[in-house]
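Asker: got a structure for you, letters missing:
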């Protein structure tokens, strides 16, 4: 995230920069200005993602400066920082991302960055203009790394064969094995003709979509096909790399954890329900869940109860039958002194486990809840 800071007080700038770069992380301050007019002149050249702007400055009103900056660079988000709360309404009339009081506190600043992250399109960043092939939820192509487009397949069989080849990219897939999988009911000669036709349709779709990085070549002695992706990146692979590079959760990288979790836009090829993709689908789901639980443990250890509740609700949305998550939420609501929250969680869990799965809530969860009720709720 590229940030530009504007404040007529040098010490205020240094404090904000230290919080953003050293305490939170994931933010690069590309410009720091005490002169508001110099900042305005530089904003288009520097192209910041987010601008932290003091409202009360000599020479020009910060609200007016924010208006001019939005005209100059509409894509940048404005955050007003001031010691006076009387400007809040005017600030939000300018469509500001946020409004925070001086001196900025770490937790409050983290919420601002979270709001920034939520305001951005949930597209994996691979670099400016780099194309990306999406496999979360459904197959899509991002030619410029920004705007996804659906691939137009001649037949559902062509779509699945391409997805299967992509799943096994860089490996030679035997033609006989492909026939057995996709056309088991046909005679070999006729099935081969269907295979050749479908491969041709895939190549045509890739050509018409402008995807020239992907190649489907015949294997040794033309016994099979091998699909290669060249320098084209897959969102699932890039997401896994990002997750594995996160390190241990801390105040410095909690925002990076949250952003990485946001980038998981749906299960692997889930819209199609391909059985052969189930192992990878479960692998990625499990990786998301383990990452979310690591961050939750960090939140709970540091008594960030509101953040932990919000995160557990996200986990529950993706894993509605996870009893550990429901139990965790009940314990968090107990910390907040919210008995109705506890009862609602238990009721919802019972509805899902007993009503939908026709099973029983585990003894562990039942025992905890019953002991809590006996203690007076």
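Answerer: Sure thing, it's come through. Everything numeric in this text was worked out from a predicted model, so none of it was measured.
Asker: okay, CA-based contacts and neighbour counts for the rest of this
Answerer: OK.
Asker: So which residues of the stretch 1-150 of the chain form strands?
Answerer: Counting by DSSP state E, counting those that start in this stretch, the stretch 1-150 of the chain has strands at residues 2-6, 28-33, 50-54, 77-82, 98-101, 132-134, 140-142, 149-150.
Asker: Next, format those as TSV and append distance to residue 319 and mean neighbour count.
Answerer: Output for these, formatted as TSV (distance: least, CA to CA, whole Å; neighbours: other CA atoms under 10 Å):
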stretch	distance to residue 319	mean neighbour count
strand 2-6	34	23
strand 28-33	35	17
strand 50-54	33	25
strand 77-82	33	24
strand 98-101	32	19
strand 132-134	22	24
strand 140-142	25	20
strand 149-150	28	13
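Asker: Between those strands, which one is closest to residue 240.
Answerer: Evaluated over those, closeness to residue 240 peaks at strand 132-134, with 13.2 Å, by CA to CA.
Asker: elements contacting the closest one?
Answerer: Helices and strands touching strand 132-134, as assessed by 3 or more CA pairs under 8 Å, 6 or more residues apart in numbering; DSSP states H and E, comprise strand 140-142, strand 233-234, helix 235-244.
Asker: by contact count, what packs against the first one?
Answerer: Contact partners of strand 140-142 among helices and strands, from 3+ CA pairs under 8 Å, 6+ apart: strand 132-134, strand 149-150.
Asker: Contacts for that strand next, please.
Answerer: 131-134, 148-151 (CA atoms under 8 Å, 6 or more residues apart in numbering).
Asker: Turn those residues into a markdown table, including distance to residue 220.
Answerer: A markdown table is the format used below for the contacts of strand 140-142 (distance: CA to CA, whole Å):
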| residue | distance to residue 220 |
| --- | --- |
| 131 | 30 |
| 132 | 29 |
| 133 | 27 |
| 134 | 30 |
| 148 | 35 |
| 149 | 34 |
| 150 | 33 |
| 151 | 29 |
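Asker: for those residues, which one is nearest residue 359?
Answerer: For the contacts of strand 140-142, the nearest to residue 359 is residue 134 (36.7 Å; CA to CA).
Asker: With distance to residue 65 added, can I get the helices and strands packed on strand 140-142 in CSV?
Answerer: Shown next, in CSV, are the helices and strands packed on strand 140-142 (distance: least, CA to CA, whole Å):
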stretch, distance to residue 65
strand 132-134, 37
strand 149-150, 37
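Asker: quick revisit: need the helices and strands packed on strand 132-134 in a markdown table (columns: distance to residue 28).
Answerer: A markdown table is the format used below for the helices and strands packed on strand 132-134 (distance: least, CA to CA, whole Å):
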| stretch | distance to residue 28 |
| --- | --- |
| strand 140-142 | 26 |
| strand 233-234 | 25 |
| helix 235-244 | 18 |
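Asker: let's bring in a second model and compare:
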């Protein structure tokens, strides 16, 4: 468990750190903050599971800081620590996990840590994810609000949708105003294009506000040089998918099901429904990650003689990447190993049809395999 400790008294921080790391154990203190104005930045960087937060600090009220933390890192639990019990009701209005009185007793702190462990075990990905909006970028740009079905936002214009998608693509980074103008209004003079940009930014903010996405902000850069989209605690499905993919261990019988789940989560190309040329590099990168993952899973099944499972994975590859010649050959050999001649013929016919549509010659290697197979099956 990763913990960030916040208190204006350095001795109190060291005391709590010792209790958590040595007396209780299993807690990794990733930061000690005595300056409340640095807390949110440290939390965003470290992504702790919990923040132990002193309420009574001279420069900033801990409850106000708790609200800022909830907006910036909503997956992080908050435990308030203070010597003033009149804050208890307000603390729990903020959905704090717990509330500990000073001086901190070891037995009471141990109960809090146990509650934290139970909460984190409820959702290994991170407790609280269900409470935050999720942007869906596989195929079509949509948003899923907590407890609701995914919805497509009602953009004022196609330019507004593309501008938002571009800023989301470059989230947390300032994009130069000239870049945005060149992307969306390349044929306009600078004055007119600038006005169009201002107006479109206004419409995007209105759309986000009406959808209840108040944590999404478009911030004007220094000297009005550009714009930066910050998403607060919102999530992006493609980013979460890639993170889950990278966390996978080498495939074996114990995690093959999780490999299948990650394969299924890829619901279409990145922003695949839109002809955004600027998204093509990312689209191809994500697609290749998925392909590599799918091939690893198919190879695992083939090595263990699970030919039907390998066929299923390769059919999914074929649906996603119909121009990939190698998949047709792999399926032909798998069907042949099962004695399914009609499916071998079907794969040959599908590839031949595809090659004619693309006005390409039939791949010689696959043709040679097919002709040899035909001779053997006569």
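Answerer: Received, thanks. Worth saying up front: this structure is predicted, and the values here are computed from it rather than measured.
Asker: Could you tell me the TM-score of the two chains?
Answerer: TM-score for the superposed chains, counting by TM-score structural alignment, normalised by the length of the first structure: 0.65, backed by 252 aligned residues with a CA RMSD of 1.5 Å.
Asker: hang on, the earlier thing: of all the helices and strands packed on strand 140-142 of the first structure, which one is nearest residue 232 of the first structure?
Answerer: Among these, the nearest to residue 232 of the first structure by CA to CA is strand 132-134 (6.2 Å).
Asker: mean distance, the closest one to its aligned residues in the second structure?
Answerer: Superposing on the second structure and averaging over aligned pairs (mean CA distance after the TM-score superposition for the first structure), strand 132-134 of the first structure comes out at 0.8 Å.
Asker: Which stretch of the second structure is that strand matched to in the alignment?
Answerer: Aligned by TM-score structural alignment, strand 132-134 of the first structure falls on residues 134-136 of the second structure.
Asker: what distance separates the matching stretch from the centre of its chain?
Answerer: Centroid displacement of stretch 134-136 of the second structure relative to its chain, using CA atoms, centre = their mean, to the nearest Å, is 8 Å.
Asker: residue contacts, the residue lying closest to residue 112 of the first structure once chain neighbours are set aside?
Answerer: Distances taken as CA to CA, 6 or more residues apart in numbering place residue 98 nearest to residue 112 of the first structure, at 6.4 Å, with adjacent residues excluded. Neighbouring residues of residue 98 of the first structure by CA under 8 Å, 6+ apart: 78-80, 92, 112, 115.
Asker: repeat that for 10 Å
Answerer: Taking CA atoms under 10 Å, 6 or more residues apart in numbering, we find residue 98 of the first structure in contact with 52, 77-81, 88, 91-92, 109, 111-113, 115-116.
Asker: How about residue 297 of the second structure?
Answerer: 251-252, 256-257, 259-260, 263, 291, 309-310, 313-314.
Asker: Turn the residues you listed into JSON lines, including neighbour count, distance to residue 345 of the second structure and secondary structure.
Answerer: Output for the contacts of residue 297 of the second structure, formatted as JSON lines (neighbours: other CA atoms under 10 Å; distance: CA to CA, whole Å; DSSP: H, G, I helix; E, B strand; the rest coil):
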{"residue": "251", "neighbour count": "14", "distance to residue 345 of the second structure": "32", "secondary structure": "coil"}
{"residue": "252", "neighbour count": "12", "distance to residue 345 of the second structure": "33", "secondary structure": "coil"}
{"residue": "256", "neighbour count": "16", "distance to residue 345 of the second structure": "30", "secondary structure": "helix"}
{"residue": "257", "neighbour count": "13", "distance to residue 345 of the second structure": "31", "secondary structure": "helix"}
{"residue": "259", "neighbour count": "20", "distance to residue 345 of the second structure": "30", "secondary structure": "helix"}
{"residue": "260", "neighbour count": "14", "distance to residue 345 of the second structure": "28", "secondary structure": "helix"}
{"residue": "263", "neighbour count": "20", "distance to residue 345 of the second structure": "27", "secondary structure": "helix"}
{"residue": "291", "neighbour count": "18", "distance to residue 345 of the second structure": "25", "secondary structure": "helix"}
{"residue": "309", "neighbour count": "15", "distance to residue 345 of the second structure": "20", "secondary structure": "helix"}
{"residue": "310", "neighbour count": "23", "distance to residue 345 of the second structure": "18", "secondary structure": "helix"}
{"residue": "313", "neighbour count": "21", "distance to residue 345 of the second structure": "19", "secondary structure": "helix"}
{"residue": "314", "neighbour count": "24", "distance to residue 345 of the second structure": "16", "secondary structure": "helix"}
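Asker: just these now: which is nearest residue 363 of the second structure?
Answerer: Nearest member of these to residue 363 of the second structure, counting by CA to CA, is residue 314, at 18.7 Å.
Asker: Now check the first structure for the residue matching that closest one.
Answerer: Counting by TM-score structural alignment, residue 314 of the second structure lines up with residue 312 in the first structure.
Asker: again, but for residue 359 of the second structure
Answerer: For residue 359 of the second structure, the residue aligned by TM-score structural alignment is residue 358.
Asker: Then residue 163 of the second structure?
Answerer: That one, residue 163 of the second structure, aligns with residue 161 by TM-score structural alignment.
Asker: who touches that match in this structure?
Answerer: Residue 161 of the first structure neighbours (CA under 10 Å, 6+ apart): 167, 178, 181-182, 195, 198-199, 202.
Asker: Just name the most buried of the helices and strands packed on strand 132-134 of the first structure.
Answerer: strand 140-142 (a mean of 20; mean count of other CA atoms under 10 Å).
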